[in-house]
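In: Take this sequence and fold it.
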Amino acid sequence: MTHEAGWAHAPGALRGPSWLREPADPNDLVPLLWSSTAHKSDGDLVVGGVAMRDLVANHQSPAYVLDEADFRARAAAFRDAFSDYDVFYAGKAFLCTEVVRWIAQEGLWLDVCSDGELSVALRADFDTARIGYHGNNKTESELRRAVEAGVGRVVLDSFVEIERLAAITAELGVTQSVMVRVTAGVEAHTHEYIATAHEDQKFGFSITSGDAFDAVRRVLAAPGLEMLGLHSHIGSQIFDSAGFEVAARRVLALHARVSDELAVAMPEMDLGGGFGIAYTTQDDPSDPAQLATEMTKIVEHECRALGVAEPHLSIEPGRAIVGPAMCTVYTIGTVKPVALDGGVVRTYVSVDGGMSDNIRTALYDADYSCTLAARRSDAAPVLARVVGKHCEAGDIVVRDEFLPGDVAPDDLLAVPGTGAYCRSLASNYNHALRPPVIAVRDGVARVVVRRETEDDLLATDVGAK
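Out: The predicted model follows:
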């Protein structure tokens, strides 16, 4: 039986959750969890040819460390595996001007979902014809700016948006290409908050209720809107293609119905993203080539069964590109062994960041791994919980991990897999300053997003002097 306070309080508690294995050497890296250039050199973690010891000496901690070569390689892997698709990088995972430039250079398209993300794309001179604009509550001003900027497609999410966009295109005398986002009624095997295709949630038009068909009909009736096709996204951090198969079957059935009843052959379809990555050893993600093979077969099979031509497909990987390409490096402040029931001892390791730079553990109950980053230890491993410095009991960075038993204040600690949504969801909780993003490649470290300062923090406080 599981204790309400966690596994460690239950009778006969194990030394960690069932998937966590005590390592033979807690200094070793698990390659699956790290960017491709990450390795240990005499205990020093090196990423992109830069030792974390040197990076922190020059840029302080905490800091997000972005492996440029790894990011580009993952982007290229999706581009090449899905060569017959349009591959949109999902900017919500992590976006900055330099990353937009990398995306352009690697031949990807870009998905944005806010005025701010569009601003970053425009600042980087990204080709707006290769931008898709998402969002469940796009305002009139946001839609107007998107149209005036020349975005390639707007993904419509409500009847109100159809009316707003139709009025804007009529006023401006232009035609805007659009897709209709649909919910396929698929229960993705992921956290409730990142499962986005079941019926009871805010995104898209329901296929089951008939709203999706009605939305397509209204778009086709609007002179200034060009209907590209349907858009489906079933969630995030998904490893099983079964969900995509069910969704594709239902979305393609609607695609065929539009063709039959409205005599319109929609040329495109977007299957979304949500491809999972490995945060811990319990995760087993698919590589892009495997995903491409499986998803293409699914669409080909369903189109044959329905007797319709295959639409031009697009996907939207974000996490799968940037997630593993970034780690976060911290400095340890305190180490506190805490005795629990049954003789179990958990070591609390407090770092100089926390939920302000990685909210996912608290928000999604996400699991992470970590390693000492600036020395080798011969001490036996101990079960540790890495926590932040914020005034919240739920301020947890890594819930369970084995670290060397001599872990101590001033040690550096690095957490892999922090590229997706960590900087994007970062906050100023407790008036913390958000960390910088340091791109590393070939032994060179350069700041692509600078660390916030107290001046930044006070700039919007109208009472400050």
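In: Please count neighbours and contacts with C-alpha atoms only from this point.
Out: Will do.
In: Go through the protein and flag its longest helix.
Out: Looking across the chain with DSSP state H, the single longest helix is helix 242-262.
In: which residues sit against the next helix or strand after it?
Out: Once helix 242-262 ends, the next helix or strand along the chain (criterion: DSSP states H and E) is strand 268-270. For strand 268-270, the external contacting residues (Cα atoms under 8 Å, 6 or more residues apart in numbering) are 228, 229, 230, 231, 232, 311, 312, 313, 314, 315.
In: Following up with a second sequence; could you model it the same way so I can compare the two?
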Amino acid sequence: MRAHEAGALHGDLGSRGPAWLRTPDDVNHLVPQLWPRNVARDATGTLAVGGLTAGALAEEFGTPAYVLDEGDLRSRCRDFRAAFPDQDVYYAGKAFLCRAVVRVIAEEGLHLDVCTGGELRTALAAGMPAERIGFHGNNKSVAELTQAVDAGVGRIIVDSFDEIDRLTGIARERGVRPKVLVRVTVGVEAHTHEFIATAHEDQKFGFSLAGGAAAEAAFRIIDEDVLDLRGLHSHIGSQIFDASGFEVSARRVLGLQAQIRDARGVELPELDLGGGFGIAYTTQDDPATPQDLSKRLNKIVDSECAALSLAVPHLSVEPGRAIIGPAVFTLYEVGTVKDVDGIRTYVSVDGGMSDNIRTALYDASYSATIASRSSDATPILARVVGKHCESGDIVVKDEFLPADVQPGDLLAVPGTGAYCRSMASNYNHVPRPPVVAVRDGKARVIVRRETEDDLLALDVG
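Out: Just a heads-up that it's a prediction; the model follows:
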């Protein structure tokens, strides 16, 4: 059986064929690339992670819940550290951040990028060494920049001339010399959703390379000699599978490094190529391995530096969702099952767009499987939807589930570690789910479930 014909069957419906091609084994089977590494079905057909069944987790912690396979998270950190042994690997705080995760990535030797004062405070509260933090953002306030300078943040990625002026003023006032990178918009549009492609010219991030703003920013920092310009930063987007965009980006940003050397006699010692490496949400996705990515990125940097007579700079990468995304699945309980005129079966769960906005926001595709049992029933085409008062409240657009799916079943959606809890809302006054970490047969809450009392505590009227 080909990979795209195996269970947890997702992606474009036309590529999957009609339902009669599906068997019960298809919908019971777990495609390994979609799930955390310590997830499997036990002898009863129940989904289990780290030795704990979905039923046991639901009974103890309730649903919906984000379930983090801590062993998987640690192994992905180690995979990237092994693939980039002499470079800095930055975990994306915006994908998902809490103190427990910060401690894991710190223990595993990763760096951390943040983009707000709140993310920075969380990182510092968890004990992340400030020198291993990079601070992103297109509109950092004076308060946030001051917070970063006072904490001794390792790298501040400057994004505008206004920010250079603000940071220069803070540095002069405090008599310090913050280390900075200039974010360069290189004109490479990643093959991704428009809202997560970040290197074409018409967008809010960075200094334009083509228009000369990036060179001007670097020259200004060098000439004023207040900030410590360490290098350049480029980020072309998110959920990227094709490394060719990184190759073009590296050539262009290294060309700017050479221009700066020739104009100011300064050879910048660092280069951050960003990342945003893709993960598998469905069987149609085929992400590269960390080793493959390292090989390609290092090869192009080495060859381009040789052609430009540049010393190879110290390289940093930002894998983005590739570390945390696959390590989490969301566990729901089915509430209603509705057949709509034989067109489709709607399976409603006790969460929805408040805990995963990505389907509605990005037209993202996800997978799903019944987690509380296996089934011998014929597969049917279903749409997994949430409980919110919106017709666009869709969790999984198309999925084959067993025809006997019923209220009370547990349903698991993999690949929800990135941008689900971090973008969660209280729409319809629904409290946000907890994050439960599982490791070696033990589970603990690392972000507790919100309550309705929490919501009312902010309502001072």
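In: got TSV for the contacts of strand 268-270 of structure 1, with neighbour count, secondary structure and distance to residue 44 of structure 1 too?
Out: As requested, the contacts of strand 268-270 of structure 1 are exported to TSV (neighbours: other Cα atoms under 10 Å; DSSP: H, G, I helix; E, B strand; the rest coil; distance: Cα to Cα, whole Å):
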residue	neighbour count	secondary structure	distance to residue 44 of structure 1
228	22	strand	51
229	23	strand	50
230	25	strand	49
231	24	strand	45
232	27	strand	44
311	20	coil	50
312	15	strand	47
313	20	strand	44
314	20	strand	41
315	25	strand	38
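In: Which of the residues you listed sits closest to residue 111 of structure 1?
Out: Using Cα to Cα, residue 315 comes nearest to residue 111 of structure 1 of the contacts of strand 268-270 of structure 1, at 9.9 Å.
In: Which position in structure 2 pairs with that closest one?
Out: Counting by TM-score structural alignment, residue 315 of structure 1 lines up with residue 317 in structure 2.
In: and that match, what does it touch?
Out: Contacts for residue 317 of structure 2 (Cα under 8 Å, 6+ apart) come out as 87, 88, 89, 90, 272, 273, 274, 275.
In: so the third one sits in a strand?
Out: Spelled out, that is residue 89 of structure 2. Yes: assessed by DSSP: H, G, I helix; E, B strand; the rest coil, residue 89 of structure 2 belongs to a strand.
In: measure the aligned partner of it in structure 1 to residue 126 of structure 1 for me?
Out: With TM-score structural alignment defining the correspondence, residue 89 of structure 2 maps onto residue 87 in structure 1. According to Cα to Cα, to the nearest Å, residue 87 of structure 1 stands 15 Å off from residue 126 of structure 1.
In: Comparing these two, which residue is more hemmed in?
Out: Neighbours were counted for residue 87 of structure 1 and for residue 126 using other Cα atoms under 10 Å; residue 87 has more, 27 against 20.
In: Quick one: average offset of the longest helix of structure 1 versus structure 2, please.
Out: Once fitted to structure 2, helix 242-262 of structure 1 is off its aligned match by 0.7 Å on average (mean Cα distance after the TM-score superposition for structure 1).
In: residues of that helix that come out buried?
Out: Of the residues in helix 242-262 of structure 1, 242-245, 247-258 count as buried by neighbour count, 16 or more other Cα atoms under 10 Å.
In: Could you do stretch 390-401 of structure 2 as well?
Out: 393, 394, 395, 396, 397, 398, 399, 400, 401.
In: Can you flag which of those residues belong to strands?
Out: In strands, defined here by DSSP state E, the members of the buried residues of stretch 390-401 of structure 2 are 394, 395, 396, 397, 398, 399, 400, 401.
In: before we move on, back to that, so can I have JSON lines of the contacts of strand 268-270 of structure 1 showing distance to residue 339 of structure 1?
Out: Below are the contacts of strand 268-270 of structure 1 laid out as JSON lines (distance: Cα to Cα, whole Å):
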{"residue": "228", "distance to residue 339 of structure 1": "60"}
{"residue": "229", "distance to residue 339 of structure 1": "58"}
{"residue": "230", "distance to residue 339 of structure 1": "55"}
{"residue": "231", "distance to residue 339 of structure 1": "51"}
{"residue": "232", "distance to residue 339 of structure 1": "48"}
{"residue": "311", "distance to residue 339 of structure 1": "60"}
{"residue": "312", "distance to residue 339 of structure 1": "59"}
{"residue": "313", "distance to residue 339 of structure 1": "55"}
{"residue": "314", "distance to residue 339 of structure 1": "52"}
{"residue": "315", "distance to residue 339 of structure 1": "48"}
